[in-house]
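Undergrad: What follows is a predicted protein model with its sequence.
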Amino acid sequence: MSRRIARVVLDSPLPQLDRLFDYALPEALGEVPAGVRVRVPLRTAGRMIDAYVVEVAEEDDAERPLSEVESVVSDVPVLPERLYRLARRAADRAAGSASDILRLVIPKRQVRVEKAWKADAVATAPAPDARERADAVLDEYEGLIDVLDARGRAAVEAIPGVRDDRPRWTELLSAAATRVLAAGSSVILAVPDHRDLDRLMTALEASAPVDAIVRLDSRQTNPERYRAFLRTLEGAPCIVVGNRSAVYAPVRAGLVAVWDDGNALFSEPLAPYVHARDAMLIRQEQEGSALLFTAHTRTTDVERLVQHGWLDDVRARRRVLPRIVLSSPQEMEQPAQRVHSGAFTAARAATADGPVLVQVARPGFSPTLVCAECRAPARCAHCGGPLGAAHRGAVPVCGWCGRSARAWHCPSCSSTSLRLASSGSERTADELGRAFPGVRVIVADGAHPVETVSAKPALVVATRGAEPLAEGGYRAVLLLDGPRMLQAPDLRIGESCLRWWSNAAALAAPGAPVHLVGVDGPIGRALATWTQPAYARAELETRAPLHLPPATRVALVEGASASVTRAIDALRALPLPSDAVLGPVPVDDDEGRVRALVRFEYAAGAAVATTLRAAVVAEATGRRRGRRQNNRIPLSVRLDMLDPEL
């Protein structure tokens, strides 16, 4: 006799449970569709656990001992087959668990929202004039309409500037989404933060039906997020707009697009640490949707795909370039001068006409202090963190532990005097307020969020990424602290600085000067000539001989010494170069952990991920069975590490 069985994926972080389990379906449950939430017994733990039904099948061997599904939590299929395949493939590539990805995508159940949800809702098609306006915007880019219609893949260099008080990149994404939605397919648009999300929503609401726009935002309440997720399960096409987790939205996407993929917010901080860009590439490979990477700059990851011919290089038919003015360090009148005389004169002239943007490196008044006698960095006596000041004459405060240093003395020269070593946004605003009497000064940073400014004369001092949108664009842009930004301990700091400066320059009004102070060389020339893809290409060529990402992939293996050694020994059986493994080396803690790095080519990615995942499962099951009771340090694996962590 045959019987019905359900193959389920358990909602558990344990690596040894990251597979499908068979459970018998009792007749009392009736029809159980795939994708629903269920409760099943876990015999090894002696308790009930949540799970998702991936597949329902008939089994001929009815004598095989199987546990039965306890109950169906909800009859809503929240896990479509396409979402499970995407999560499974992304987890396998990152040597992680599919349940960890599903936990990020599927919200917790809200009973009231579920009862009020209507599965037969139908979105309104865009108006004909909206489709014509969208085609007019897309026609500004060479071959972009053909890429969308053929469901191709492209890296699009967005036109800088502001039009109709909106960044032009928002017009690009909203036009592409409107065209694909009018063709009857859903769209996924991913942006880094809430500022970009709000600006893109404004552009979409002007071109697409409001009931066809679905917002997935981390700032939403649980009912709002669950309601939006249920809307993505409907058959009616929609436009999904959100942050990094929006790339997993369970729609039948005809277009997946991301804005500014170089932003660090697209990197997932939770296991298995799948970058939104990698998830988009996997999704496009599985579903065959159109794929767009749009930005003012070009990351080395995207440029590698362009060089391999996997992405088309799409640019504007008529390039509109900001007017960049460089001032090298040799041209500065004084060694410690922050603003070049030419930039100061341009800012003074521009404030008579409208707002001027001044970009600085850090927030606060003075983020770091030094000894007034020997110039040694002032450090906290408790944790060694840097000391900073909230304003002139304020008690120094540690930037790490927050303790006040009232009786500080220099360990080098025993001096008790401190000196301001750097200028944050508030100190810069204080200095510019004295230099520009009668001009309004606005501070925009994490502590003082400002979304928009009017066209009235003002000095807007903003940290990178927090620049507000100015009505009509900024009449001048000053990019300060460039040399300080380039000194950050990051292998991609040049690429990041070019992205920060390009995004700020794109907010300038047509013909407005953009002054990059104190920076020259390849980065300055790339910004001045607006040839960011060429800089990414040169950076990629430099990284290839050194086996640095993204030329190669890098995996981190961390844990107890014996566990890491066993994982490395398993990797040595693969056809990897002799210098593929770096380490292991001790980690600076008291637990006895060690760390190793593994460099490998993309072609060996599947084998390396499978081997490392098997090592993680073996270590987890070994601890469970008591073979290594003294080893309480779990083995952790992370693929595709970020450069700052390297």
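TA: Now that the structure is in, tell me what you want to look at. In this text the structure is predicted, and so the values were computed from the model without any measurement. Numbering: from 1, shown residues only.

Undergrad: can we go C-alpha only for contacts and neighbour counts from here?
TA: Will do.

Undergrad: so where do the helices sit in the stretch 251-400 of the chain?
TA: 276-287, 300-307, 341-350 (DSSP state H, counting those that start in this stretch).

Undergrad: residues in contact with the longest one?
TA: In other words, helix 276-287. 86, 89-90, 244-245, 247-248, 253, 256, 258, 261, 266-268, 290-291 (C-alpha atoms under 8 Å, 6 or more residues apart in numbering).

Undergrad: One more: the second one?
TA: Contacts of helix 300-307 from elsewhere in the structure, counted by C-alpha under 8 Å, 6+ apart, are Ala155, Phe293, Leu311, Asp312, Asp313, Pro533, Ala536, Arg537, Glu539, Leu540, Pro550, Ala551.

Undergrad: ranges for the strands of the stretch 51-200 of the chain?
TA: When assigned using DSSP state E, counting those that start in this stretch, the strands of the stretch 51-200 of the chain occupy the ranges 71-74, 153-157, 162-163, 166-167, 186-190.

Undergrad: hold the first one in mind and look at this next one:
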Amino acid sequence: MARAAERSDRQPADRLPVARVCVDIGLAHLDRPFDYLVPAAAAADAQPGVRVRVRFAGKLVDGWLLERVAASDHQGRLAFLERVVSAAPALTADVAGLARAIADRYGGTMADVLRLAVPPRHARAEKALEASAPPPPDIPPTVGATASAAAPGWRRYPAGGAFLRAVAARRPARGVWSALPGEDWPTRLAELVAAVDGGALVVVPDARDLDRLDAACATVLGAGRHVCLSAASGPAARYRSFLDVLRGHARVVVGTRAAMFAPVPDLRLVVLWDDGDDLHAEPRAPYPHAREVLLTRAQRSDCAALVGGFSRTAEAQLLVETGWAQDIVADRATVRAAAPQVVALGAEPQLARDPAAATARLPSDAWKAAAAALRTGAPVLAQVPRRGYLPSVACQDCRAPARCVHCQGPLELRVARGAALCRWCGRGEVGHRCPQCGSPRLRASVVGARRTAEELGRAFPGAVVRTSGRDEILDQAPAGPCVVVATPGAEPPAPGGYGAVLLLDTWALLARADLRAAEEALRRWSAAAALARPAAAGGTVVIVADAALAPVQALVRWDQAWFAARELAERRELGFPPAARMASVTGAAAAVADLLHQARLPEGAELLGPVPAGADQERMLIRIRRGQAAALAAALHEAAAARSARKAPLPARIQIDPLELL
């Protein structure tokens, strides 16, 4: 009773007594601000951007105070804020507006986006920062010609110097950068952010890339001049870094996907490296992609933007072809001087000399290239798409896939002389016999990185062989002649570059049932080939693939922009993203049908499907013209709101522009 009386005695604040709060509930029909009264006792702390606790539907829930106003449009009685969690604002008006825009773009809720944008509060980190030293002085920007002179690496690209000067002059320049093979891209990006007169945000795919960029920024900018933001840092370190950015202790922020919403003050540049990496796609609702978030920020803040990589996606090519971004590429003479010699072993001259090259895992020309590199003391890199020893096995006699007797999952061999193990349930298959022919013998269907390392160790007995993959990723290749067997994305750089790079089992990347299979294969090959020495220094890349394939031709000529333009033209003709916009609705058949029945889809929307999407699930695709994207997102959000308002029992997941369509 005393507590109820205490609440009834509370008085609203004298000035701006109404707080508009985004309640942390991810239901579509509640995706709007709600009005609460600000208690007079909390008026000083209840400022826009602070975390609050409020009563909602009888429960105490979290929320964000978005703004304070003089009066409410609500006709009924308003409840009071229960309390202000922290007087330190953690949500800026710019990030709140961005969150609303991204929620609308992906048909999601603002509450879901804010969970991605602002890390969970860590009270000790917050208190420790209050007692920390003042921020270091800003780095003086280098403007105009000085900026170009300070970054000579950008002169190798005809449009690079102009882009650098435009960024330094605070102009909203936009570029798509095709990095040269062997390019020290972390240093180039550090030079770019050093020229910015204001804040800069750089997002990279993973922790290894972030470590390299962090070191380059420390060298170019100086210690303490930038902040790293990553979800892998741990709760305390991540929140402290977030507060450093929020309070202006650093104007340059580098990080992984978690940094795409970083509250960088006076944002003048956003950069995304390797936008084709699927790590840039957020796996939580509403599933935003870092590329779209950063380009939206560039548009809203009228700042410069750069999308870069060794390869190029169709989405990046679309930015160039629509005139939104400038193409930043080197001329052909510079490319030829920097690129390694790329040899495709499916070409007719190689097949004439070595008929087995079309089927061998390590054709003679690949073996000769590796042996020549090792003789000169240079390291060799072999890229293998699959990790493990033999990740897939089959019957030696009838070739039937080997499956677990318990769950019918695929069997694998993790060591040379061990029992076969199920990849689904983990059970061992001692004394396995083929149910088709009764044979106990197994053969490899797919060869993994460890088995490849074993084979190369026998082929080159004098060389050190190391593997780099999920279990252990090397930061750098060992010095001297060695062979590094790596899975895609785990290739370590080598001092001075690799003498030979072998791209094996290329069919595993090209044969995937995916719209982006060829684009992804070229991206992974280019990342590995870029670690090789230039051809003038003896660098050779051997790709065991048919030379007539378009992605192989792009690698041989080192012309990834040509392949991206070709890919975009084909998708435009077929009506595939990014030439068209698509959304997917996944769930039980009844849920998908119910949501689509509720949705008022734009005129001309094309329904594709349904197709199976796992146990008791199906998937429906919706295709529209690019100009109808906002209308489609709004229609799906409205339908989801109608279903959540009437508490529909079966969920349906909405994804706008999903990465996987097949």
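TA: Nice, thanks for sending it over. Just so it is clear, the model here is predicted, and its values are computed rather than measured.

Undergrad: circling back to that earlier point, for the helices of the stretch 251-400 of the first structure, which one sits closest to Arg593 of the first structure?
TA: Taking C-alpha to C-alpha, helix 276-287 is the member of those nearest to Arg593 of the first structure, at 29.2 Å.

Undergrad: so the closest one matches what in the second structure?
TA: Alignment note (TM-score structural alignment): helix 276-287 of the first structure is matched to residues 290-301 of the second structure.

Undergrad: Report the mean deviation for the matching stretch after fitting onto the first structure.
TA: Its matched residues in the first structure lie on average 0.8 Å from stretch 290-301 of the second structure after superposition (mean C-alpha distance after the TM-score superposition for the first structure).

Undergrad: ok, so what distance separates the aligned residue in the first structure for Val380 of the second structure from Val450 of the first structure?
TA: In the first structure, Val380 of the second structure lines up with Val356, judged by TM-score structural alignment. As judged by C-alpha to C-alpha, to the nearest Å, Val356 of the first structure and Val450 of the first structure stand 14 Å apart.

Undergrad: Which of those two has more residues huddled nearby?
TA: Val356 (30 against 18; other C-alpha atoms under 10 Å).

Undergrad: Next up, the contacts around the more buried one.
TA: Val356 of the first structure makes contact with Ala347, Ala350, Pro457, Ala458, Leu459, Val460, Tyr474, Arg475, Ala476, Val477, Leu478, according to C-alpha under 8 Å, 6+ apart.

Undergrad: hmm, which two among these are most spread apart?
TA: The largest separation in those, counting by C-alpha to C-alpha, is between Pro457 and Leu478 at 15.1 Å.

Undergrad: Give the residue from these two that has the larger number of neighbours.
TA: A direct count of neighbours by other C-alpha under 10 Å for Pro457 of the first structure and Leu478 places Leu478 higher, at 26 against 20.

Undergrad: The more buried one looks like it's in a helix, true?
TA: No: per DSSP: H, G, I helix; E, B strand; the rest coil, Leu478 of the first structure lies outside any helix segment and is strand.

Undergrad: Give the aligned equivalent of it in the second structure.
TA: Using TM-score structural alignment, the equivalent of Leu478 of the first structure in the second structure is Leu502.

Undergrad: Test my guess that that match contacts Leu381.
TA: Yes: in this structure Leu502 of the second structure lies within contact range of Leu381 using C-alpha atoms under 8 Å: 6.1 Å.

Undergrad: residue in the first structure matching Arg466 of the second structure?
TA: For Arg466 of the second structure, the aligned position in the first structure is Ile442, judged by TM-score structural alignment.

Undergrad: Its match: what secondary structure?
TA: Secondary structure of Ile442 of the first structure, reduced to three states by three-state DSSP: strand.

Undergrad: In terms of helices and strands, where is the closest residue in space to it that isn't next to it in sequence?
TA: Here the nearest residue to Ile442 of the first structure in space, its sequence neighbours aside, is Val460; by C-alpha to C-alpha, 6 or more residues apart in numbering that works out to 4.7 Å. Of the helices and strands defined by DSSP states H and E, Val460 of the first structure is found in strand 458-463.
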